[in-house]
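1. Sequence and predicted model, in that order:
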Amino acid sequence: MENERLSDHYNKKTNWLKFGPYLSERQWGTVREDYSEGGTAWDYFPHDHARSRTYRWGEDGIAGISDELQRICFSVTLWNGKDPILKERIFGLAGPEGNHGEDVKELYYYLDSTPTHSYMKHLYKYPQAEFPYKQLVEMNRNRSKSEAEFELLDSGIFNDNKYFDVFTEYAKNNEEDILIRITVANRGNEAAPITILPTLWLRNLWTPNVLKEKPSLKLSKSGTTKFVVLNHSELGDYNFYFQTVDELLFTENESNKERLWNQPNETPFVKDAFHNAVINNDFSLFKDNTQGTKFSPLYQRTVPANGETVVYVRLSKEAIKSPFDAKSLQLFDQRISEADAFYDKIITKDAALANIQRQAFAGMLWSKQYYNIDIPIWLNGDEGQVPPPANRKTGRNSNWKTLNNEDIISMPDKWEYPWYAAWDLAFHCVPLSMVDTQFAKDQLILFLREWYMHPNGQIPAYEWAFGDVNPPVHAWSAMKVYRMEKEKTGQGDVDFLKRVFHKLMLNFTWWVNRKDAKGNNVFEGGFLGLDNIGIFDRSSAIPGGGHLEQADGTSWMAMYSLNLLDMALEINAYDKSFEDVTTKFFEHFAYIAESLNRIGHDWSGAWDEDQGFFYDILALPNNEYVPLKVRSLVGLTTLFAVLPLDKERLDKAPDFLRRLKWFSNYQEKTHDYQVIEEAKNDKMLLSLIPKKRLKRLLEAMLDEAEFLSPNGIRSLSKIHENGYSEWIAGEQFGLSYDPAESNSGLFGGNSNWRGPVWMPMNYLLIESLRSYYNYYGASFKVEFPTGSNNLLHLNQVADELSKRLIGIFQEDASGNRPVNNYDSFYKNEHSKDLILFYEYFHGDNGRGVGATHQTGWTGVVAELIDKVYTK
């Protein structure tokens, strides 16, 4: 059934994706909502304002859904009888408040979702004691960068299981008829009160004059059944059904000017009106109010010890006489059964591993988010509204005037990044392709459209700075998604490859023109997504007035060249006109490879023969070249540029093959380094690294005293535990191995590439090892780990690395998962099967670090399980 729904949707017979989990968990503190003089997004719109102030570009809530343009929104609001405010949205620290940058401070989990969102399930853990808002801020603000973050579990508020498990489930009867079940389970040994407010509201698009006619929610009645009629000029009418209630609350989605700015309100019915009423148990204001743009049926329940209570609501285009009869409620069981049947064909049969995969997919699908920004309007302001500061027109993102986004996008997560990140998305598309290939392909195409890509060919990075430079992994992702679909269906979508290829040509040219300062095929690139991996900020002014010739910038471009060559060869099998362009990308790769490997001959360069590693080079104005001998992922990225070519592919491109042969013979006469290896069986290998250097590099990567941790490859070698530094222009710059939270203030202290394990980079390393194996076969073996005398071929090494990464989420013999930092909370019966997919992981013990819900690129673990344990 789920596959039929997907097919019907993409064939435009239905619109099963009209409603989905597109509602963010945080709209406050984002650049879109920042209209401050200095661009201080975190300070301008803090969490404290969110309940009282309307948003311009989106909405937020807990376990929520919206339509595809976020005009109609629904989420769950709660009150435990003790909090100073309603629990209406997820809480966390803004960047300046945390000792390690911004961080969500809640416990919640995505348990299930089908690709069409015909069934979804979410869990929020809500304390019965007062939520420790102030303690979380004060403890983290007062901790140093050398101390761990203070988390919600550290407060002790979940001791003795005095909390509620709040499950929110959605079951679509059809694309515009959605049943919602909210189950509140008391995990404590004493009865406890809970107030439940299933909240429906309309995004305020009338104040900025985007919507000319203000929509409405009005109380109606049919017989004895009360319900709310939603009227919207663009969407038509919907009915919102609810069970017998304690109170009916209507207000307006309008800012509380009195609370925010000490200005008079035109009406007491403002956005935060429910807060005072519920907390003070005074509903007199709402007694005769039967319409608005925000509505909640209110349920006051006492949940018995270890018991539960259930509330149902329903949003439907249809007029339904009995919206919650037994037949209607059977839909939940039906949709759950269909979800199980859908995933049974995708995930492993091992129950424990299947649990990891299922939650990984759930996180991926729940993180599909509505995103809206129109840069010209954002820069100039809305008609009739207070204009933004004048300096905004020359400030952040002001040179992206063609960028106008309003789409459903795969986000890194719904809280820390309720806005896209381009290179993250390339990794998202791998696990997404396992469940919804068309969505993955559409996402890759989307970022190459004219309203995303800059006219100069640059792909926008992310909202904080669209012009930042992320690794060029779009082409790699497109080929990965293409091959996954071809393997699954036997048919490759060549039209998809053609669409992305033409646009990626523009992006490739941008890279070549903008990031090779001296025209020597050694690329700079900036921080390239690896934030604080160097001894100084690689995206800012370089110490000493020089420039940085980056091993990883060069490696990424070599990889990009091979990805586009690979794509052109694949298309050429179906369209011979593409053979002409294959040589272009081969030659780009060849010259880049030659530059990177040539460096060691006549100057202190990227490859250090004695140390067997690639390093960045600091090129100073006086023609002095200083190798920065930091052993990090920067050097290991050279493994990414590898492409084995078999006889069948080469035979389909005879002109390209002749060029390869000519180049190979020519280079053999004039160079020591060969970019082409040719086997006796007519196989060829294009690799940035010669075989001898490959073996040396793998010795370092697979050394447990350096890069190899119990849970994957570290981002910085442990050899730097005691620090590394260089004097440049009279100033000392340095770093040290830090396995977990960042101790650096670079990039807001918000990420750390100085030791932890990062899933996406490990994934690329594993993919590269498999590519090398495809050429060298079982005859090329290395020690795993280095020094162990345990010889494995590279496919076996890839499997072993995969198992270490998967092990982050697996239970050990004592019932502990490394990701959970051995916290006893995750050993109780109600939490032991819950998985969080963090941004990155401790380099020594595998505990989750950084953003807690970045299932985005960490979700590739689902594909690793598939590769190692399913096939």
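-> Arrived safely.
2. all contacts plus neighbour counts: C-alpha atoms, from now on.
-> Will do.
3. So the residue nearest to Phe825 when sequence neighbours are not counted: helix, strand or coil?
-> Nearest non-adjacent residue to Phe825, counting by CA to CA, 6 or more residues apart in numbering: Ser831, 6.9 Å away. Assigned state for Ser831: coil (three-state reduction, DSSP: H, G, I helix; E, B strand; the rest coil).
4. Take this one as well and set it beside the first:
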Amino acid sequence: MQNFPHDHARSRAYRWGEDGLLGIADRECRLCFSFALWNGKDGILKERLFGLSGPEGNHGEDVKEEYFYLDSTPTHSYMKGLYKYPQSAYPYSRLVDENGRRSKYEAEYELVDTGVFNENRYFDVFAEYAKNDPEDILIRLTIINRGPDTSTVHVLPTLFFRNTYSWECTHEGCHMKPKIILEDDMLRTKHDTLEPFLFDVGKDSDGNTPPILFTDNETNTKRLYGIDNLNPYVKDAFHSYIIDKNVNAVNPKQRGTKVAAHYILSLEPGESKAIHLRLCIAPKDGKLVKLDQKTFDNIFKQRIEEADLFYGSVIHSKLTNDEANVVRQAYAGLLWSKQFYHYVVEYWKKGDTGEAPPQRRLEGRNAQWDHLFSRDVISMPDKFEYPWFASWDLAFHMIPFSTIDENFAKSQLRLFVREWYLHPNGQMPAYEFNFSDVNPPVFAWAAWRVYKIANHKEKRDRSFLESVFLKLLLNFTWWVNKKDVDGKNLFGGGFLGLDNIGVFDRSEQLPQGGSIQQSDGTAWMGFYALTLLAISLDLAKDGEKVLEPFEDMASKFFEHFVQIVDAMNCMGGTGLWDAEDGFYYDQVKLSETGKEIRLKSRSLVGIIPLIAVSVLEGDKVDLLPGFRKRFEWFLKYKPDLKAHIGSRKSTKSEGHCSYLLSIPSREQLQQMLKVILDEDEFLSPYGLRSLSKFHEKHPYIFEAHGDKRSIKYEPGESESGMFGGNSNWRGPIWTPINYLVIEALERYHLYYGDDFQVECPTRSGNIKNLKEVASELSFRLSKLLLRDENGHRPCFGDDKRYQSDPHWRNLLLFHEYFHGDSGKGLGASHQTGWTALILRHIQDLGKEREEKHDSK
């Protein structure tokens, strides 16, 4: 929402949110806890992560830190994270300068490349949280010297209030300045909208209470703007006190809105020391009873045992230790990436009291989203590189989330169709950068999957499904009205989350004008219609009752889907299908001549039609007489469209038929899979590439009226500046589309059975049915994160630390995407959300072993 350099961060009070190392906050981010570090050499306290912005990085925005989410329960009764802190000065300038010097054809210059981890000269800082009860949190910071020499580190556990008072934020509900004071050797908080909390600071390693430093979480206007501070005690006071030796920087009256305990730890090589803290609501009936060390440790021990017990019920028992470790850290990443997100467009546009906002706020991106009022805990793609929600990312997040926290998954999906998120016209907000961008419509699929995954209950949550469905009708209508330019069921939509996958930015005005009929946009709408059809059919049967309004909606989505299939395959002769190549392509219609040109680059754009598939069982259709009647009428009186519906005897219910609803016919699917399963095209050792490797030697070139564009296969970081980098869809492997393709192949197998077989890989001579093909893709995808027979984990490439160092090799990162040939992790390093979809494929390894064992 507003940009300023990292150098300002320590001195500026944030209004809309806060940051900190492996910290926690209440659900509205009022009272926050994190910690700061100083190794005696850095020019600033290490209070927050450092990274490069898009223009600074040669491949877009990029975090330059080593931190890991190791464990968490869904209730956060236990959490564990790790930050690796170098013992030498952090190379801020070197990272900026070297990455600025490098071109897009060179690799990123990473923190490890600077040598700061050589000879293991760093501290491991573990942050652990254990709840004694929901409002009583024990904190344990454990610092280990991994280096060969004795080293000293300053550790500052810090408690602070987000500054909601300086800007008269009336919607925050806080009218008085909060405060933290020292009272009876304990820190006590006071805030308008929070219960009083106590912060109990533990003894240092010598048994002494550390010094307590006080200041206020307010901007240092003197340092930033040369304007005298109204308050002498400002946000960066601890930096001034410790590094600049300015003893007057902190408040001697021992009160403020930001406080830290100052520990100085000297550690021998390999030595470990721990700091113990406690944050809890102040008892209403008297003084807090302190916990002795044994009780403190026992509570941690109990919470860790409970976490182990919980994940023992979640993680398949037949997984190896390495596989189970990957699964558990993936869940930890999901849970640690829940974040308070605050953005009220109306207030943002109005600006602060007595200060006119910049004109760009009133006319720029998001200006038409006055209704959007976000002050919620939301699942983020990445809390550092993408610290804002992305709606289609979030939909994928909820699939693994539903296994461990069904209620959170449902509440997140409900949230984004509420009136303070969903636009009055039915559009769903994309993400902070531009709410009006168009993401693929996957929310209905996510809601349907979450609803079905929760099958441990005797009765599924119809209320959840119905409430989401009714709002999604608005969103579906928005798509139909806004993105079908010619009214022919061929949809646009723009880049649709695939960023730079095309020869040009599909969200902008096309070269030489005109419009684009998108293979993926149209397929997404087919997928959307099929999912809403499935939901309608489910809601139409409530016990013994048949609810006619849902039957009516089912008929509507059934007919709409078939019309989309007809448009994709038959409009203008062959629609978007190219019979010669056996593939679907986007099509550009030039405005001047009306000429239609197929964009014959083989990418995910042409694979997405495969995912729009569903199987209707005749026995279930018979339970809905109204739908059955209209279904039969359609088959009788729409013979041209009937050809798009497959029919065969049901293997599930004798005397009934199964009906296949899909975009590609059997013959088209057979042709598509020859391309998709070709290792010289899409099939990588680690899943499906986003662009065919064919374009490595044969770039696709688009030319119209002298305007010439090209696209080639780029397996790793993008060489294109489109979208600022860090968003490469021109070759790497992305988990979400792989996940949907695997699901779709399983549905095709449900209909075709073992009769439908293909070579996998193409030209290999290995014949497999579609369930086996799905299993093969699933296995390849899971290999990204698992050690192979040589102990090598593909996602970490040639980094010897992660491959062999005992203090690194069991740590996991869940990258945004992966190199199309080597499987190395790329992009945002903590985008656990949709990369956690791999969990299903790793869990499947355990199921396969169990089935093999049972068959014996």
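-> Structure's in. What do you need? Worth saying up front: this structure is predicted, and the values here are computed from it rather than measured.
5. before we move on, the earlier item: the residue nearest to Phe825 of the first structure matches what in the second structure?
-> Mapped onto the second structure by TM-score structural alignment, Ser831 of the first structure lines up with Trp808.
6. now that match: how far from Glu98 of the second structure?
-> 26 Å (CA to CA, to the nearest Å).
7. Counting neighbours, go ahead and name the busier of these two.
-> More crowded of Trp808 of the second structure and Glu98, by other CA atoms under 10 Å: Glu98, with 16 against 12.
8. Next, work out how far apart the more buried one and Gly797 of the second structure are.
-> Separation of Glu98 of the second structure from Gly797 of the second structure (CA to CA) stands at 21 Å.
9. before we move on, back to that, wouldn't the residue nearest to Phe825 of the first structure be in contact with Asn820 here?
-> No: using CA atoms under 8 Å, Ser831 of the first structure is not in contact with Asn820, being 10.7 Å away.
10. Spit out the residues that contact those two alike.
-> With contacts defined as CA atoms under 8 Å, 6 or more residues apart in numbering, no residue is shared by Ser831 of the first structure and Asn820.
11. how far away is the residue nearest to Phe825 of the first structure from Asn816 of the first structure?
-> Noted for Ser831 of the first structure: a distance of 11 Å to Asn816 of the first structure, by CA to CA.
12. Same check on Lys680 of the first structure?
-> 50 Å.
13. The two: which has the busier surroundings?
-> The residue with more neighbours, out of Lys680 of the first structure and Asn816, is Asn816; 18 against 6, by other CA under 10 Å.
14. List the contacts of that one.
-> Gln810, Tyr822, Asp823, Tyr826, Lys827.
15. Alignment lookup: Asn533 of the second structure to the first structure.
-> Asn isn't right for residue 533 of the second structure; it's Leu. Aligned counterpart of Leu533 of the second structure in the first structure: Leu565 (TM-score structural alignment).
16. quick one: which helix or strand includes its match?
-> helix 551-572 (DSSP states H and E).
17. Which elements pack onto that helix?
-> Under the contact definition 3 or more CA pairs under 8 Å, 6 or more residues apart in numbering; DSSP states H and E, helix 551-572 of the first structure sits against helix 474-489, helix 494-514, helix 579-602, strand 616-619, helix 633-636, strand 642-645.
18. Of these, which stretch is the most buried?
-> Among these, the stretch with the highest mean neighbour count (mean count of other CA atoms under 10 Å) is helix 633-636, at a mean of 24.
19. What span of the second structure is that one aligned with?
-> Helix 633-636 of the first structure corresponds to residues 604-607 in the second structure, going by TM-score structural alignment.
20. and what of stretch 436-444 of the first structure?
-> Under TM-score structural alignment, the match for stretch 436-444 of the first structure is residues 405-413.
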